[in-house]
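Participant: model this:
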Amino acid sequence: MSRYLKAGERIVNTEALHGGITAEMRRLTIGTRDGGTRDLVLRTFVDPFFAEHAEDLLNREAGVLTLLTGTGVVAPGPVAVDPTAAHCEYPSLLMTHLAGRTVLDEEGLQARVPLLARQLVAIHTLRPAERPREYEAWTTADAVVHPDGADAAAWAAAIDVIRKPAPSYEGRFLHRDFHPGNVLFDVPPPSLAGPRITGVVDWVQTSWGPADLDVAHCSTNLALLHGPAWRLRFAEAYEEAGGVLAAAASERLYWRLLDALAFAGGAQWVARPWREAGRTELTTRAVEERLDAYVTALMDALG
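Facilitator: Below is the predicted model:
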């Protein structure tokens, strides 16, 4: 690690950052020659499954972070990447540290949702010289197993929706994992200015695909974090911010369900970092119940 620091610098402190699902994140405090400090962030793939795929994942993210430099979309800057663990114990990416913090609280959500929507519109307007890879679906109709106690009829109908061919779409630059846990905010006291976004992190899954898919992913996360009543608000805010979604309701439903059904069987993975962030009421079971309510609400909207 020291080879990537400036002359006379050294690591003086490390702090685990909570919220990651696939990787371990640490903030490294670097002591500088003039007696000051600066921070860097280290992403490390420790889990054997993700470590096996780390070379592609880390090289891709480092490339995306380089591409985002100077675009107006604030993201970490790449410092160094060791995708095969040639120099580190595990495959790792070292990047700059952004100010701000993730905010998953119920309080202030009404003010944050439009900011999230405007940020996503800005991401979708990017037109890089070289497109990222085409998006990958995170589930298939045959792979979905509904949670215990779920509305089996609603889930069967939902699975039938994503069994159909994907609708045609106009491609956009996708973050692909855009949700409140990957957006940093500066939240001043209520008596001062409102919240503002200071950056967007976790660009491992960046790809090219329909704007609806990014909107669907954030909508699912909002429904699980704050209740299914939020299922429509984010899409509305996205369009209010100038974003364009599929014209047909059936196409919007396809992308929403393609994302939501991918959470089936994985509620424990998203619930854990949310509890670590202070949302202790979001047990695996609670998240499964909200997912069932969300999928059921999407299907009820058809009729």
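Participant: contacts and neighbour counts: CA atoms only from here.
Facilitator: OK.
Participant: Could you pull out the helices in the stretch 51-200 of the chain for me?
Facilitator: Assigned by DSSP state H, counting those that start in this stretch, the helices in the stretch 51-200 of the chain fall at 54-68, 109-124, 152-163.
Participant: so which of those gets nearest F185?
Facilitator: Checking the helices of the stretch 51-200 of the chain against F185 by Cα to Cα gives helix 109-124 as the closest, at 8.9 Å.
Participant: Off-centre distance for that closest one?
Facilitator: Distance of helix 109-124 from its chain centroid, counting by Cα atoms, centre = their mean, to the nearest Å, is 13 Å.
Participant: ditto for stretch 280-290
Facilitator: For stretch 280-290, the separation from the chain centroid amounts to 19 Å (computed by Cα atoms, centre = their mean).
Participant: Can you point out the buried residues in it?
Facilitator: 282-284, 287-290 (16 or more other Cα atoms under 10 Å).
Participant: got those residues as TSV, with secondary structure columns?
Facilitator: Output for those, formatted as TSV (DSSP: H, G, I helix; E, B strand; the rest coil):
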residue	secondary structure
L282	coil
T283	coil
T284	helix
V287	helix
E288	helix
E289	helix
R290	helix
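Participant: Let's compare: structure for the following, please.
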Amino acid sequence: MTNHDESAAVRPLTPAWVNRHLEVGERIVGTEALRGGITAEMRRLTIGTRDGGTRDLVLRTFVDVEHAGDWLNREAGALTLLQETGVPAPGLVAADPGAAHCEYPSLLMTHLAGRPVLDDEGLETRVPLLARQLLAIHALRPAERPPQYVALTTADTVVTPKGADAGAWAAAIDVIRRPVPTYEGRFLHRDFHPGNVLFDVPPSRPTGARITGVVDWAATSWGPVDLDVAHCSTNLALLHGPAWGLRFAEAYEEAGGVLAADASERLYWLVRDGPAISEEVQQVSRPWREAGRTELTTRAVEGRLDAYVTALMDSLG
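Facilitator: Here you go, the predicted structure:
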């Protein structure tokens, strides 16, 4: 078996577990570490097949992560549900959320073609595609609802970036202190953003991009669609500038999505997500730099987050 790099190596107990879920005559012939994850280790496993060919699987491992078992149970449930829908998602092969067989909680799934695209080029095409894909996720009606969403920040834990517009951030924090608006619950991905969406983009024609998959379903929840829209909006603002964060909500509505009608309620959900990233800018920006966006330093991302929160307060506050 070959490893593309040392970090791709699979721990001793895990290959035996993987092998139990392969077809007769198949074996692991190669591993490759996949970049871009924040909480989980991701590896592509190349599987040698009986006819001499190969196929790929993906191994997702949570190392010393609190609530890993819950997350993997959610993901396994979501992947099972999604196989009966038109949402492009990996197929579940096996899950070991309690680490009964592997060193750490792990999940084995099929590998999807495509890659995350984080470049500015072609963004005008990709944003409507992202909006339509998220709308399709929200249209799902599972027989069993996933757990209720959990807010990722509180008014007392927000970290105002150094040099930020103090007035805008104080106003945003006051918004979070308001009572939670009433909403109609829907199936949420809860971590939908460009880094978790795979695209096929023709090299000579960025406008021909198409979505080939949506990954990372570990945070699947039940809650307001505004929250999923807010999360993707924030990520777009940090990757491409505040205007794109504001644009995504428009694209979602253009696709047929329905957001909170009241401006103050919309602001609540948008602000509920943005400042949450203030507590983990360094962790969020690192995978983007590893993917080639080297200009997105922690300081640069903090600056974009400040500009986005300020723009939200100016437009809806």
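Participant: Kindly provide the TM-score of these chains.
Facilitator: Aligned and superposed, the two chains score 0.97 in TM-score terms (TM-score structural alignment, normalised by the length of the first structure); 300 aligned residues with a Cα RMSD of 1.2 Å.
Participant: ok so, going back, so for Y90 of the first structure, which of the helices of the stretch 51-200 of the first structure sits nearest?
Facilitator: The closest of the helices of the stretch 51-200 of the first structure to Y90 of the first structure is helix 54-68. By Cα to Cα, the value is 9.2 Å.
Participant: Can you tell me which residue is spatially central in the second structure?
Facilitator: Centroid check for the second structure by Cα atoms, centre = their mean gives D191 as the closest residue, at 3.7 Å.
Participant: Surely it touches H231?
Facilitator: Yes. D191 of the second structure lies in contact with H231 (Cα atoms under 8 Å); the separation is 6.9 Å.
Participant: Can you tell me what A264 of the first structure aligns to in the second structure?
Facilitator: Using TM-score structural alignment, the partner of A264 of the first structure in the second structure is S278.
Participant: Check the gap between the residue of the second structure positioned farthest from its centre and R27 of the second structure for me.
Facilitator: Relative to the centre of the second structure, the most outlying C-alpha is that of D51, 35.7 Å out, by Cα atoms, centre = their mean. Counting by Cα to Cα, to the nearest Å, the gap from D51 of the second structure to R27 of the second structure is 12 Å.
Participant: again with W222 of the second structure
Facilitator: 38 Å.
Participant: which bit of the first structure covers stretch 184-201 of the second structure?
Facilitator: Against the first structure, stretch 184-201 of the second structure falls on residues 170-187 (TM-score structural alignment).
Participant: now the matching stretch: how far from the chain's centre is it?
Facilitator: 6 Å.
Participant: buried residues in it?
Facilitator: 172-187.
Participant: From those residues, which land in strands?
Facilitator: 172-174, 183-186 (DSSP state E).
Participant: E280 of the second structure: how many residues sit nearby?
Facilitator: Around E280 of the second structure there are 12 other residues, counting by other Cα atoms under 10 Å.
Participant: Check the one 10 residues further on too.
Facilitator: Using other Cα under 10 Å as the criterion, E290 of the second structure is surrounded by 11 other residues.
Participant: related to what we said a few turns ago, could I get the helices of the stretch 51-200 of the first structure as a markdown table with distance to L258 of the first structure and mean neighbour count?
Facilitator: Converted to a markdown table, those look like this (distance: least, Cα to Cα, whole Å; neighbours: other Cα atoms under 10 Å):
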| stretch | distance to L258 of the first structure | mean neighbour count |
| --- | --- | --- |
| helix 54-68 | 22 | 19 |
| helix 109-124 | 19 | 19 |
| helix 152-163 | 6 | 17 |
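Participant: Select, out of these, the one closest to T96 of the first structure.
Facilitator: That would be helix 54-68 among those, by Cα to Cα, at 10.3 Å.
Participant: how far does the closest one sit from the chain's center?
Facilitator: The gap between where helix 54-68 of the first structure is centred and where its chain is centred comes out at 15 Å by Cα atoms, centre = their mean.
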